[in-house]
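In: Compute the structure for the input listed below.
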Amino acid sequence: MKKQKKASNGSSSRQACRFFQLPDAVIFEILSRIPIKYLLQCRCVCKRFLCFTYDPEFARLHFSRSSTCFLFKNISPRYGLYDFWLAQVEAKGAGIEVSNLKFTQYNAPTSCIVGKSACNGLLCLAVLEQFQSRTFYVCNPVLDEFIRIRQPYQFVPRGDFWGLGYSTATKQYKLLQIYYCLRYEWDNIPAMAEIYTLGTGSWRSIGNAPIGSVGSSSNVFLNGALHWFTLSFVDRSEFIHSFDFNVEKFGTVPLSDHLRKKKKFGWHPSVGVLGGCLSMIHSPNHMSFDIWVMKEYGVKESWTKQFVIQDPGYFCLQPMIMLYKNSPDEPATVVCYDPKRKHLQEITNMFHIHLPFQVASYTPSFFSLGDVAKGEQIFRALDSMTRSVKKSSSEAVIDHFTVVFQWKSWITSNLTSLRFLKSVKMRKTDSSTSSPATSDPAETKKLLDKLVVLKLNGGLGTTMGCTGPKSVIEVRSGFTFLDLIVAQIQNLNTKYGCNVPLVLMNSFNTHDDTMKIVELYAKTDVKVHIFNQSQYPRLVAEDFTPFPCKGQPGKDGWYPPGHGDVFPSLMNSGKLDAFIAEVVAAINGKEYVFVANSDNLGAIVDLSTLEILNHLIQNKNEYCMEVTPKTLADVKGGTLISYDGKVQLLEIAQVPDAHVNEFKSIEKFKIFNTNNLWVNLKAIKRLVEADALKMEIIPNPKEVNGVKVLQLETAAGAAIRFFDNAIGVNVPRSRFLPVKATSDLLLVQSDLYTLADGNVSRNTARSNPVNPSIELGPEFKKVSNFLSRFKSIPSIIGLDSLVVSGDVWFGANIVLKGKVKIAAKEGVKLEIPDGAVIENKEINGPEGLSG
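Out: Take a look at the predicted model:
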């Protein structure tokens, strides 16, 4: 890193700058008044500015003050490329500020942009691709983000209308499309209406649109509704149609009697927004046009003639912003109208644009599609941040990495002072000795009816040689992880007449296969809900550019961002609100969700663990993490620490190399996180809506197709510090039984465990409370190879440790005791015969089996 320049007093420039010591609210107030051009420059220089401009609260404040700009679309006649340039008019109206922003998205030679709609600084562009189908692109040109939305049919609709809007009720962006099913549109035939809600990934029909509602492609979003002008081809009657995105209903805005008597609105009727009011153009003839404003929304008497422009020599396409010259022989020209001077000023020559272009009004914003459309594929979402890395020093790093670097720096200087949670913050529970929260079946039912069980189901079984979801691996007696989970919950629902639902958070890697498997549980007493978590682009480690931009648009270019994504994804799926609102047997909805990994066989819900749920409800604990004593087998597990008065999670990936051994110490850090979490549903909703879950980022390096990439992930346990009255619960080791490798599979398939009602429990015949240590060679890594090398799983109740290497094959009814080591010589197949009893022995060949 370059040395920082010294200030006059000898301190560093970072120390001398006190701007960032101001409260965030003050910084937002200052930054929101800076012109868009300079804000963009600041984002490419300083990582702190970058962080502030990605804050949703700043985005809302800036948009409320942002002035209208020109959005130019250059069209390259040779390559069919579409470049977007942003230009801002200064307050005096005389000068033009042109930013350096260039937004290029569409490079197919046959593509043709046929229209645009804007809402809250987001643009929706309709693109005709290969003259076969239309695709919509919702984008933010300021942040270089876009989402591709394909139509549900493979034809270009006839007589269609579409526009982008926002629902304040659901806080979702929606795309409305109206079209005729027939080859030709007719004024007396109703059109079809469809809605696409960003984040859902699908279209849905809302029935027929009103007759004659398909009109001008020009539309404007105002007061929660989309507005557009229609002109009947039958009787020349005029309407301003509207669509309210909150209630998803069509309507009309009344025109004044004066306007309706004119019966003609010129060649290019359109609506707009002027001074926060609905406006429209009234063109009595081709030599002039009037701009009318509806001073009081919905009141037809409030229509007022605001401006009259005489003999413009232009066709007006958007009031006050964009005009085209009348003559087709003259190039298109952009003009501004000064209402005080009553003068039209041509400004195109100030931009030095030579290619054919179009231009529209646009209010820039910093609203990120990553916030408003979770669950969608967001292309080039990190591109603007990547430019920061390329254009400046290492000070301007990506926001995610900034958090990681700061976190690691903090750990380096504070690791020695980190301490285990005070005992007052910990509760202990032991399912083997503690009594249930209640012995009354009715009270048990009430507790269970407040619970939702959520399993993290985004992982693949690739480390065990499987190609599908890990949860469908057979773990015992022909049952998969999912089979056992469903059986556990069904047993509770059947026995107590309760309604505990199962929720699976899938990734894009596991969703399709899981959907097919879940159909098998349709006849059980368990309601299974499914939703997908987000997917982010991998970053090329060399230059931090998104991997999809390097020619990897398929699955290899993307990744699920870790289980820390469970809270926003649960909210965005709509499941969270549904559970909160649900009323079951006079119980006021669900209150808590139990979150656990699908491969943790110990993460069950039974009567003994209801003590935890009962305690959380009685003491209003919003978050609870189950921890268990750390052994030498768990040294990499995350641990809870107390710092600055808050409970926090510390993961090994966040610890600098120099302190890793210290972190692994079972004397200093005595417990680790099982990732079994109990969380209040309303608290999740509150924190997600406030965008308050700023969890630490964990970089996960990978290599994909020979390219070193980074995945920036979060852990659900890291959210503990954001919830009120969060606690940790010290649970017995039986609550943590993950199956990460075939060595774990050997444990749970052996007589060391028993199976009843979907619960895998330790065999009481084993006196040693610690499970045997098992190490299997690479020949056993894949599940298929593992199963083929055992005629039957050996008895290991009396086993302390087992190490197997080489080409070893086990017969049936084998008993292993004490410390056993079996190593086949290279190139030699070693078979352990049926019925063999091996105790405290090291075997290197057939001769070792005798005696």
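In: From here on, just use CA atoms for contacts and neighbour counts.
Out: Will do.
In: Now the helix or strand containing Phe531: buried residues?
Out: Assigned by DSSP states H and E, Phe531 falls within strand 528-532. Residues Val528, Ile530, Phe531, Asn532 are the ones in strand 528-532 that count as buried (16 or more other Cα atoms under 10 Å).
In: Not counting sequence-adjacent ones, nearest residue to the first one?
Out: What that stands for is Val528. Leaving aside its sequence neighbours, Val528 sits nearest to Leu502 (Cα to Cα, 6 or more residues apart in numbering; 4.8 Å).
In: What residues does that neighbour make contact with?
Out: Val452, Val453, Leu454, Lys455, Val486, Ile489, Val526, Lys527, Val528, His529 (Cα atoms under 8 Å, 6 or more residues apart in numbering).
In: Please give the structure of this sequence too, so both can be compared:
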Amino acid sequence: MKREKRDESAPPLPFLPCDLIFNILSWLPVKSILRFKCVCKSWLTLFTDPDFVKKHLSQSQNHKLIVSCEFDNFFSVICENHDPKPIHNINSKIRGIEVNFLGSSYGLVLYATGGAGASNRLYLLNPTTEKFNRLPVLPSLIDQITVSYGFGYVASIDDYKVVAISSSLNGVSDFESITSVYTLKTNSWRRIQDRTLEVLPFEGSGILLHGVIHWLRPHWSNITCFDLVEEKFQYMPLPADLQIDPLSNKLTCGVLRGCLCISFIIQDQDLMFSREFWVMTEYGKRESWTNVWSTIGFDSIKSLNFSNSAKEDLFLVDKRWLVGYNVEKDSFSRYRANYNPTTNIEAEIYLESMVSP
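Out: Model (predicted):
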């Protein structure tokens, strides 16, 4: 079959400057970019260019939820209209391994296999591209009993940091701890603080806000903070005159609509339990702590710092249910489960990106 000759009188194909192509492509969803890698060599090179990856990340507004069922794969989902729809399974190689999410920042998720203990392996994952990186083994203390982690992106140095606080028992009741920091660019750990006596183990993984990691500690009336830029510790006071015990009142820390948040269980005169939520409306100012609402006395609750199209804030309740809370209606709505509701789940919000872990 003869190819038809191009009409020479037809106008030439338009020429687009490279800068314009760069800007247009940077607005595409990651799924389209991955598909367009095979268009030409110049696009393949462009999509791996650090400037393009950074530009694309700065414009990305597509948040998704990554969910891990107990001893199963984890998968990415979209949560809209109380129907979490799975997009795809991620990294099938980890099937049969317990996964614990430790934080999410600028397109990457930090997780540990086998839980969050000292002997477990850490990974950085981009759920969108499904690429992951196994971190080097964390230097540990003798008789180490607990490790708490924090994770975040540091814009000033364009790098990701993982903070690990290792604690061990020194004697009968005294604790000692060391702090180690991992940076993605060096792919290595370094200690930044000598062993310190009488430091109680931190509770859970840290909460990232304003470039600072926040932890709760049992029996302490403040929040311990670690500045990722200065790599220094400081303390954030809890609301004044708040008579609670972090353990018995099941105090939790999180981020709610861009503000530092705590919640805890209280019992009223009728012996009914409820959970109060407080937010720090002006970061760093103790007097700005505000009681925003009280609700059902859930045993455990994790704010996922995400609001859906129905203007509901999304929570993981009792490690089993995804629940939306509508502030205006003062009501909770349980999302339909597409996983086994009898098993525990882990959940974390992440931002779609091209960032390589």
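In: re the thing from before, now the contacts of Leu502 of the first structure in a markdown table, with distance to Asn414 of the first structure?
Out: Below are these laid out as a markdown table (distance: Cα to Cα, whole Å):
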| residue | distance to Asn414 of the first structure |
| --- | --- |
| Val452 | 38 |
| Val453 | 37 |
| Leu454 | 35 |
| Lys455 | 34 |
| Val486 | 44 |
| Ile489 | 44 |
| Val526 | 47 |
| Lys527 | 47 |
| Val528 | 45 |
| His529 | 43 |
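In: So which of those belong to strands?
Out: When the contacts of Leu502 of the first structure are checked against strands (DSSP state E), the matches are Val452, Val453, Leu454, Lys455, Val528, His529.
In: How many neighbouring residues does the second one have?
Out: When neighbours are defined as other Cα atoms under 10 Å, Val453 of the first structure has 20 of them.
In: What's it aligned with over in the second structure?
Out: Matched to the second structure by TM-score structural alignment, Val453 of the first structure sits unpaired.
In: In the second structure, which residues correspond to stretch 119-126 of the first structure?
Out: Counting by TM-score structural alignment, stretch 119-126 of the first structure sits on residues 105-112 of the second structure.
In: in that stretch, what counts as buried?
Out: The neighbour-count check on stretch 105-112 of the second structure (16+ other Cα under 10 Å) flags Ser105, Tyr106, Gly107, Leu108, Val109, Leu110, Tyr111, Ala112 as buried.
In: And stretch 284-300 of the second structure, by the same measure?
Out: Trp289, Ser294, Gly297, Ser300.
In: thought the first one was touching Thr281?
Out: Yes: in terms of Cα atoms under 8 Å, Trp289 of the second structure counts as a neighbour of Thr281; the distance is 6.4 Å.
In: residue range for stretch 251-265 of the second structure in the first structure?
Out: Under the alignment (TM-score structural alignment), stretch 251-265 of the second structure falls on residues 269-283 in the first structure.
In: In the matching stretch, which residues are buried?
Out: Applying 16+ other Cα under 10 Å to stretch 269-283 of the first structure flags 269-274, 277-283 as buried.
In: and what of stretch 209-220 of the second structure?
Out: Buried-residue list, stretch 209-220 of the second structure, by 16+ other Cα under 10 Å: Leu209, Gly211, Val212, Ile213, His214, Trp215, Leu216, Arg217, Pro218.
In: Among those residues, which are located in strands?
Out: Taking DSSP E as the definition of strands, those contribute Leu209, Val212, Ile213, His214, Trp215, Leu216.
In: for those, which one is nearest Ser32 of the second structure?
Out: Of all those, Leu209 has the smallest distance to Ser32 of the second structure: 30.6 Å, by Cα to Cα.
In: and that closest one, what pairs with it in the first structure?
Out: The alignment partner of Leu209 of the second structure in the first structure, by TM-score structural alignment, is Leu222.
In: same question, Leu138 of the second structure
Out: Under the alignment (TM-score structural alignment), Leu138 of the second structure pairs with Gln151 in the first structure.
In: a helix runs through Pro14 of the second structure, doesn't it?
Out: No: secondary structure of Pro14 of the second structure (DSSP: H, G, I helix; E, B strand; the rest coil): coil, not part of a helix.
In: Counting neighbours, what do you get for it?
Out: 6.
In: dump the residue contacts of it.
Out: Contacts for Pro14 of the second structure (Cα under 8 Å, 6+ apart) come out as none.
In: if we can go back for a sec, would you format the ones in strands among the contacts of Leu502 of the first structure as a markdown table with distance to Leu640 of the first structure included?
Out: Output for those, formatted as a markdown table (distance: Cα to Cα, whole Å):
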| residue | distance to Leu640 of the first structure |
| --- | --- |
| Val452 | 25 |
| Val453 | 23 |
| Leu454 | 22 |
| Lys455 | 22 |
| Val528 | 32 |
| His529 | 31 |
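In: And the residue most central in space within the second structure, how close does it get to Thr179 of the second structure?
Out: Centroid-nearest residue in the second structure, with Cα atoms, centre = their mean: Ser104, separated by 2.5 Å. Applying Cα to Cα, to the nearest Å, one obtains 20 Å for the distance of Ser104 of the second structure from Thr179 of the second structure.
In: do you know how far Pro14 of the second structure is from Leu108 of the second structure?
Out: 38 Å.
In: Repeat that for Ala118 of the second structure.
Out: Between Ala118 of the second structure and Leu108 of the second structure the computed distance is 22 Å (Cα to Cα).
In: Please apply the same query to Asp194 of the second structure.
Out: Relative to Leu108 of the second structure, and taking Cα to Cα, Asp194 of the second structure is found at 29 Å.
In: cool, Leu20 of the second structure as well?
Out: Counting by Cα to Cα, the gap from Leu20 of the second structure to Leu108 of the second structure is 28 Å.
In: How about Asp313 of the second structure?
Out: 22 Å.
In: And for Leu125 of the second structure?
Out: In terms of Cα to Cα, Leu125 of the second structure sits 6 Å off from Leu108 of the second structure.
In: shared neighbours of those two, which are they?
Out: Shared contacts of Leu125 of the second structure and Leu108, defined by Cα under 8 Å, 6+ apart, are found at Pro357.
In: So which bit of the first structure is stretch 325-332 of the second structure matched to?
Out: The aligned range for stretch 325-332 of the second structure in the first structure is 337-344, by TM-score structural alignment.
In: out of the buried residues of stretch 284-300 of the second structure, who's nearest Lys131 of the second structure?
Out: Relative to Lys131 of the second structure, the closest of these is Ser300; by Cα to Cα it sits at 31.2 Å.
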